[in-house]
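A.B. asks: Build me a model:
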Amino acid sequence: MAEAARRVVLVLGTSAGGVGRHVRMLAGGLAREGRQVVVAGPASTDEAFGFSEVARFAEVPISDRPRPLSDLSAVERLRRVTSGAQVVHAHGLRAGALAALALAGRRTGLVVTLHNALTATGAIGAIYGLLERIVAKKADQVLVVAPDLGERMRARGARCVADAVVPAPPLDPPGRTVAEVRAELAPGDRPILLTIARLAQQKGLETLLDAARGPYAGVVPLFAVAGEGPLRGALQARIDAEGLPVRLLGDRADVADLLQAAGALVVPSRWEGQPLNVQEALRAGVPIIATAVGGIPGMVGDAALLVPPGDAAALRREIARLLADPGLAERLSAAAGARPLPDEEAALRAVREVYGALPGAGR
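C.D. replies: Take a look at the predicted model:
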């Protein structure tokens, strides 16, 4: 490995899920190779993901939305943290744009991985459009988790765009039996349909609630939603008011337990890249019903039933079809278990190749 590529700074903003876990995996892997790795981000991310256990952590106040004074402070802090680095790899649009501004006038290689699509409109949408143009102009390499993100960044003028490799971590073995999970959620033979999502606008949970209204022939399924977020109060109020067969489980660490008891994973999102919960369901051989958005179709192949985003009638129809046809469920389960999925080594190999191709970086 050439000396020029020894110091890498990984940058991220506020994260409570997949982005943080991905950066933690990269930091640990790159450090094991002998690289000098610094992770820069909000203090809350180090508390959540333990970056300082595998690399040096530098606190940088990258917030989850535009805040001019905080952003100026973040740019100045990043300029100091990235001094002497040969590669800066930012994760997320805001982190990427702030890193680009911090590197102005330097020859440091900049890689930006975009994990999410722009869904905001109005003034916030305009600001994020500006951030996209900054990243497109300044980044040496843009990595994307879905084809539509790549098309958007090319249209913004990005010079080099490639697919990101974002594997889910291995699932822990289940800690409870299916009977024990059912005793908590839905005793007897009632079908359990699992959704794992932050309770936020992007996840399309209003469509899930529309679909949950039914009607369904025979036993009404239980829709179990694992996750927390800003929409919890509004979702629970609607569930109670309409008597919907939906339970909000809150954040759960027992994903493997929930998956083994689920008849299907339901993903009603407005947009997704390479969602970890879909990868986990594929590894567990669980049938999937999902919206045909972002990177999902390419991930699932023939292992899922796909519906348009926001189409509650189509979602309800595919749920009913799966519940009524055990043979279909078996075929989807077999196809899920057979899907090829990337692992940690594939992700590390991909970033090594990207870093090595940067101007002056070497391998």
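A.B. asks: Only C-alpha atoms from now on, for both contacts and neighbour counts.
C.D. replies: Noted.
A.B. asks: Show me where this structure has its strands.
C.D. replies: In the chain, the segments counted as strands under DSSP state E are 7-12, 36-41, 56-59, 87-91, 109-114, 141-144, 161-163, 192-196, 222-226, 246-250, 264-267, 288-291, 304-307.
A.B. asks: Make CSV from the ones you listed and add mean neighbour count and distance to G125 to it.
C.D. replies: Shown next, in CSV, are the strands of the chain (neighbours: other Cα atoms under 10 Å; distance: least, Cα to Cα, whole Å):
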stretch, mean neighbour count, distance to G125
strand 7-12, 25, 20
strand 36-41, 25, 23
strand 56-59, 18, 27
strand 87-91, 26, 19
strand 109-114, 26, 16
strand 141-144, 25, 19
strand 161-163, 17, 22
strand 192-196, 25, 26
strand 222-226, 22, 28
strand 246-250, 17, 29
strand 264-267, 27, 24
strand 288-291, 26, 23
strand 304-307, 23, 26
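A.B. asks: Could you dump those strands into TSV and include distance to G273?
C.D. replies: Listed next are the strands of the chain as TSV, based on distance: least, Cα to Cα, whole Å:
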stretch	distance to G273
strand 7-12	17
strand 36-41	22
strand 56-59	27
strand 87-91	13
strand 109-114	9
strand 141-144	8
strand 161-163	11
strand 192-196	15
strand 222-226	19
strand 246-250	23
strand 264-267	12
strand 288-291	12
strand 304-307	15
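A.B. asks: Ok, which of the ones you listed comes nearest L131?
C.D. replies: Nearest to L131 among the strands of the chain is strand 109-114 (11.7 Å), distances taken as Cα to Cα.
A.B. asks: one more to put side by side:
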Amino acid sequence: MTGCRDTEPAKIAGNAATDTELSRVSLMIGQLGLGGAEKQVVMLARGLVAHGIETTLLLLSGRGPREEELAGSGVTIVSLGYRGITRPWVDLRRTLSDTAAALRAFARLVAHLRRARPQVLHAFLFHCYIAAAPAARLARVPVCVAGRRSLGTFKEGRRAQLAVERVTTGMTDFVVANAHAVAEEALRQEGLPRDKIAVIHNGMEERDFRVAAPAHLATDLPVVLCVANLRTYKGHEYLLDAMCRLQQRGHRCTLVLIGEGPQRPDLERQAQRLGIDVRLLGHRTDVPAFLARADVVVLPSLEEGLSNAVMEAMAIGRPVVATSVGGTPELLRDHGVLVPPADPGALADGLQWMLTDHAAAARLGKAAREWALEHLNADSMVERHVSLYRELLERRSDR
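C.D. replies: From the prediction side, this is the model:
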């Protein structure tokens, strides 16, 4: 951890007795989809159980494919049934119904916390941590922690969201960011005191460091792989332009895009217009096989927290070319290729270097793997969370 404060955490209402030995933790996230945050929460939940800590995973809206990864782990899963709220100018009746459903989900959360009596509630992502803080107060949970997993760009200019976040952060004992860039933005945007936030980087399990059998892909060209949701902020349009530039320079490649999202139709049209070989594979659960097949892994994001896709490529020694945004420089400095965002020329230059200078690509891939083995293992990530929870619980019991 970095930046752990020595002063007392924000008080949680009530005078309920606090157990001094950490034995019960609840984690909270929206659902168990294939995103990076969900992967880290599942990993943390399993690790807490391995430490002998009774662990409950609260799902705000629903389950998802990562639930299979918790089978037989001893983690208890509870779904709260929140559906989200329709914009009022679209359907007022539906909005009122959804608001009532959200209130019922909040009531179920409070009731569950009162029954389960966790010592620590750790909530991840915006909608969860703004619900978790007041629920923890009402249920007299001793320690409430909020997780920050990405930059707060989505809140810029949204005064209501920022106001709600500041209020709920005031009810929260501590904030954990997964990258120094994420922590710095939270400090700036939310006005957090420095002694109320720490950085614990994402972790990877032993299996993430094993090279899988390469996926079958019908192409004789070098393969460039990008694993990212097809959303504007991931910068795919600049990547496709970079691939076109590479082709014009005589370096034809096959670009494989794993992920799904609203930009898919636009990207399909752009690829056809540019005349480049792009394979859009949608959501996949066999990403390790495609990492093993790739010559280079690329992430062209315009903004980023701490990319699991970059970490997974580093873990098996693949050379990575990525934009220098968010927490990515923390991962790739001195063992990857960093380029400015929204710059297809620079992106093409970086890719060309890795595709043509095989010695440099191998050297950077090896250095990335060695760094990941030392700094990004799951055991270390879980241990640091356990140490933080214990520290906060002790401070609470001392008051």
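A.B. asks: Overlay the chains and give the TM-score.
C.D. replies: Here the TM-score for the pair of chains, by TM-score structural alignment, normalised by the length of structure 1, is 0.88; 355 aligned residues with a Cα RMSD of 2.6 Å.
A.B. asks: quick revisit: of all the strands of structure 1, which one comes closest to P342 of structure 1?
C.D. replies: Among the strands of structure 1, the nearest to P342 of structure 1 by Cα to Cα is strand 161-163 (12.3 Å).
A.B. asks: So what touches the closest one?
C.D. replies: Residues outside strand 161-163 of structure 1 that contact it (Cα atoms under 8 Å, 6 or more residues apart in numbering): Q141, V142, L143, V144, V145, A146, P147, G150, M153, R154.
A.B. asks: what do we get in structure 2 for P167 of structure 1?
C.D. replies: When structure 2 is aligned by TM-score structural alignment, P167 of structure 1 is paired with G203.
A.B. asks: residues in contact with the nearest residue to that match once chain neighbours are set aside?
C.D. replies: Spatial nearest neighbour of G203 of structure 2, chain neighbours left out: A378 (4.2 Å); criterion: Cα to Cα, 6 or more residues apart in numbering. If you count contacts by Cα under 8 Å, 6+ apart, A378 of structure 2 has them with M43, L44, N202, G203, M204, E205, E206.
A.B. asks: Also A226 of structure 1?
C.D. replies: Per Cα under 8 Å, 6+ apart, neighbours of A226 of structure 1: L194, T195, I196, A197, R198, L248, L249, G250, D251, R252.
A.B. asks: ok so, going back, so what does the residue nearest to G203 of structure 2 match up with in structure 1?
C.D. replies: Mapped onto structure 1 by TM-score structural alignment, A378 of structure 2 lines up with E344.
A.B. asks: Tell me where structure 2 has helices.
C.D. replies: 36-50, 92-116, 126-139, 159-171, 180-190, 236-248, 264-274, 287-293, 308-315, 328-332, 344-356, 358-375, 378-398 (DSSP state H).
A.B. asks: and of those helices, who's closest to D19 of structure 2?
C.D. replies: Comparing these by Cα to Cα, helix 378-398 comes nearest, at 7.5 Å.
A.B. asks: what comes up buried for that closest one?
C.D. replies: Across helix 378-398 of structure 2, burial judged by 16 or more other Cα atoms under 10 Å covers 378, 380-382, 384-386, 388-390, 392-396.
A.B. asks: just to revisit the earlier point, would you turn the contacts of A378 of structure 2 into TSV with distance to R63 of structure 2 and neighbour count?
C.D. replies: Supplementary listing: the contacts of A378 of structure 2 in TSV, determined by distance: Cα to Cα, whole Å; neighbours: other Cα atoms under 10 Å:
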residue	distance to R63 of structure 2	neighbour count
M43	16	21
L44	17	23
N202	22	27
G203	22	25
M204	22	24
E205	22	15
E206	25	12
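A.B. asks: What is the nearest of those to E68 of structure 2?
C.D. replies: M43 (12.3 Å).
A.B. asks: Quick check: the aligned residue for that closest one in structure 1?
C.D. replies: For M43 of structure 2, the residue aligned by TM-score structural alignment is M25.
A.B. asks: Can you tell me, leaving aside adjacent residues, what's nearest to L249 of structure 1?
C.D. replies: Closest to L249 of structure 1 by Cα to Cα, 6+ apart is A226, at 4.9 Å.
A.B. asks: D254 of structure 1 versus the one you found, what's the distance?
C.D. replies: Look at A226 of structure 1 and D254 of structure 1: by Cα to Cα, to the nearest Å, they are 10 Å apart.
A.B. asks: And D311 of structure 1, by the same measure?
C.D. replies: 30 Å.
A.B. asks: same question, A338 of structure 1
C.D. replies: Plainly put, A338 of structure 1 is 23 Å away from D254 of structure 1 if you go by Cα to Cα.
A.B. asks: okay, these two: which has more neighbours?
C.D. replies: D254 (16 against 13; other Cα atoms under 10 Å).
A.B. asks: Fine by me, we can end here.
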